[in-house]
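Student: Give the three-dimensional model of this entry:
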Amino acid sequence: MEYIYESAQRSYEDFASGRVLYNARGTTSFPVRLASEIVQRCLRMLEDRGNEGPYTLFDPCCGGGYLLTVAGLLHGQRFKQVIGSDVNAGVLELAGNNLSLLTPEGMQRREKQIKELIQLYDKPSHHEALQSVARLEQLLDRSAIEEVRCFQGDITNWQEPFDLPHKANLVLTDLPYGQIVSWNGDRADPVHDFFEHVYRLLEPGRAVVAVIADKSQKLRHDRFTKIQGFKVGKRQVAILEPKG
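Tutor: Below you'll find the model as predicted:
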């Protein structure tokens, strides 16, 4: 895979899970460089289709909210709403904490927590985290995000009430693929059901969907056209747009 937008190697240590962003056992992070590259490709596609934004960003398999929060921090000037959902209610508190970092109040709360850790333990890692907070606050200064929220919902169950406050322009999600996280339920083809339900949540003619998965999953659906597809290590990435 060729990086188009994140072509220069740089440090992403400010986004390390557990440094400023919250983490917990059983949740996953995501390569920051790859996340930023995917988001920027999607933003360019939206622009090319006449949608200048600001956009509603939605992750329907958000887990602890790491991918969604990183996207919002790096490209918050392009988004108006950032929304996450997950079928697992147990991860939503963590997701809410991470998404709160997309607001000045949430970042200030995290800064206070880190300062308290410095008073208690005075570890070098805590001082480094405080420096990261200062740099992330600079990203927030240019953010256009007005609303962040997360809720419980099963994106594979289209019969379940699942109404977003705003239709999504960019769906960005890392699908479950075993080991740490996996699909819940007994659906024969959860990926098909995922696409079926996502289709109903998109702003017509003004949306793209970026899906990350392992190489065994088939990222296609009759209601979508694949615009780009590439592989990175054990992952595959597909960027699609809805038909009609």
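Student: use CA for all of it now, contacts and neighbours both
Tutor: Noted.
Student: which residues touch the most centrally placed residue in the chain?
Tutor: With distances taken as Cα atoms, centre = their mean, the chain has residue 68 as the residue nearest its mean C-alpha position (2.4 Å). For residue 68, the contacting residues are 58, 59, 62, 82, 84, 99, 172, by Cα atoms under 8 Å, 6 or more residues apart in numbering.
Student: any idea how far residue 228 is from the fifth one?
Tutor: Relative to residue 228, residue 84 is positioned 24 Å away (criterion: Cα to Cα, to the nearest Å).
Student: Now the second one, please; I'll put the structures next to each other:
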Amino acid sequence: MEYIYESAQRSYEDFASGRVLYNAQGTTSFPVRLASEIAQRCFQLLEKKGVQGPYTLFDPCCGGAYLLTVVGLLHGQRIHRVIGSDINAEVLGIATKNLSLLREEGLEQRTEQLKELLALYHKPSHQDALQSAGRLRELLRSSRVEETACFQADITQPEESLASCKGTHIVMTDLPYGDLVSWGGGSDEPVKDFFNGIHSILDPGRSVVAVISDKGQKLKHDRFQRIQHMKVGKRQVAIFEPI
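Tutor: You can find the predicted model right below:
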């Protein structure tokens, strides 16, 4: 894969799971550089359509909302709503905490927690985390994120709970691979049903879908046109537009 927007290597240690962002046991993190590259490709595709931001970003398989939070921190100036859902209710508490970091009050609360940990244990890791929190606070200065939300839902079985996601501009999700995280629910064709589920909340011509998966999953659907496809190590990334 050729990186267009994140072509220069740089440190992303401020976004490490468990540093400032909260870590959810049994969930996966995601390469920050790749997340930023995919997000910027989505922004560019929407702008070419004449759809100007700030945008609504939705991850229907959000887990602990690590991917959403990273994109929201790095590109908050282009986003105004960040929404996550997941079938696993147990991870949504961590998702809520991570999404709270996209607002000043949430990041301030996390900073105070880190100060308390430093005072108690005097660990260099807590001092490093405080420094990272300060740098993340600088990112929030230009953020336009006004709303964050997460809720329990099975995207393969669309429900009324998805009504709040109508008009989403960008769906961006890392599909379950079956290592740490597997598809829940009772769908026999979860990828197909995933596409059916998100189609109902998208406006053709005004939205794009970025799907990341292992290379074994077939990313295609007759209600979506694939406009980009990339292979990155063991992953594949496909960007679609609804038709």
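Student: Settle it for me: which of residue 84 and residue 228 of the first structure has more neighbours?
Tutor: residue 84 (29 against 13; other Cα atoms under 10 Å).
Student: Aligned to residue 67 of the second structure, what sits in the first structure?
Tutor: In the first structure, the residue matched to residue 67 of the second structure (TM-score structural alignment) is residue 67.
Student: Make sure that match is indeed in a strand.
Tutor: No. Using DSSP: H, G, I helix; E, B strand; the rest coil, the assignment for residue 67 of the first structure is helix, not a strand.
Student: rewinding a little: and which of the contacts of residue 68 of the first structure is nearest residue 73 of the first structure?
Tutor: residue 99 (9.5 Å; Cα to Cα).
Student: Quick check: which element contains the closest one?
Tutor: Per DSSP states H and E: residue 99 of the first structure is located in helix 92-100.
Student: how much does that helix stray from the second structure?
Tutor: Compared with the second structure after fitting, helix 92-100 of the first structure deviates on average by 0.2 Å (mean Cα distance after the TM-score superposition for the first structure).
Student: returning to what we had before: just flag the most distant two among the contacts of residue 68 of the first structure.
Tutor: 99 and 172 (14.7 Å).
Student: neighbour-wise, which of these two wins?
Tutor: Set residue 99 of the first structure next to residue 172 and count neighbours by other Cα under 10 Å: residue 99 wins out with 29 against 26.
Student: Run through the residues that contact the nearest residue to that one once chain neighbours are set aside.
Tutor: Closest residue to residue 99 of the first structure in three dimensions, ignoring its sequence neighbours and counting by Cα to Cα, 6 or more residues apart in numbering: residue 69, at 5.5 Å. With contact taken as Cα under 8 Å, 6+ apart, residue 69 of the first structure is in contact with 98, 99, 101, 102.
Student: What residues does the closest residue to residue 33 of the second structure other than its chain neighbours make contact with?
Tutor: Nearest-residue entry for residue 33 of the second structure: residue 6, 6.5 Å, with adjacent residues in sequence omitted and distances by Cα to Cα, 6+ apart. Residue 6 of the second structure sits next to 33, 34, 36, 37 when contact means Cα under 8 Å, 6+ apart.
Student: Give the buried residues for stretch 205-212 of the second structure.
Tutor: Buried residues in stretch 205-212 of the second structure, counting neighbours by 16 or more other Cα atoms under 10 Å, are found at 206, 207, 208, 209, 210, 211, 212.
Student: my bad, should have said stretch 220-236 of the second structure
Tutor: 221, 224, 226, 236.
Student: Dump those residues to JSON lines, plus secondary structure.
Tutor: Below are those laid out as JSON lines (three-state DSSP):
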{"residue": "221", "secondary structure": "coil"}
{"residue": "224", "secondary structure": "strand"}
{"residue": "226", "secondary structure": "strand"}
{"residue": "236", "secondary structure": "strand"}
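Student: from the residues you listed, which two are the most distant?
Tutor: 224 and 236 (16.9 Å).
Student: Could you dump the buried residues of stretch 220-236 of the second structure into TSV with distance to residue 27 of the second structure added?
Tutor: As requested, those are arranged in TSV below (distance: Cα to Cα, whole Å):
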residue	distance to residue 27 of the second structure
221	27
224	28
226	28
236	19
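Student: Closest one of those residues to residue 163 of the second structure?
Tutor: Closest to residue 163 of the second structure, out of all of these and judged by Cα to Cα, is residue 224, at 20.3 Å.
Student: Now do the same contact list for that closest one.
Tutor: 240, 241, 242, 243.
Student: from those residues, which two are the most distant?
Tutor: Between any two of the contacts of residue 224 of the second structure (Cα to Cα), the greatest distance is 9.4 Å, for 240 and 243.
Student: any residues in contact with both of these two?
Tutor: Joint contacts of residue 240 of the second structure and residue 243 (Cα under 8 Å, 6+ apart) are 224, 225.
Student: Compare those two (neighbour count), which wins?
Tutor: Legend: neighbour count by other Cα under 10 Å for residue 240 of the second structure and residue 243, higher for residue 240 (22 against 12).
Student: any idea how far the residue lying closest to that one once chain neighbours are set aside is from residue 174 of the second structure?
Tutor: The shortest distance from residue 240 of the second structure to any non-neighbouring residue, by Cα to Cα, 6+ apart, is to residue 226 (4.3 Å). From residue 226 of the second structure across to residue 174 of the second structure, the span is 16 Å (Cα to Cα).
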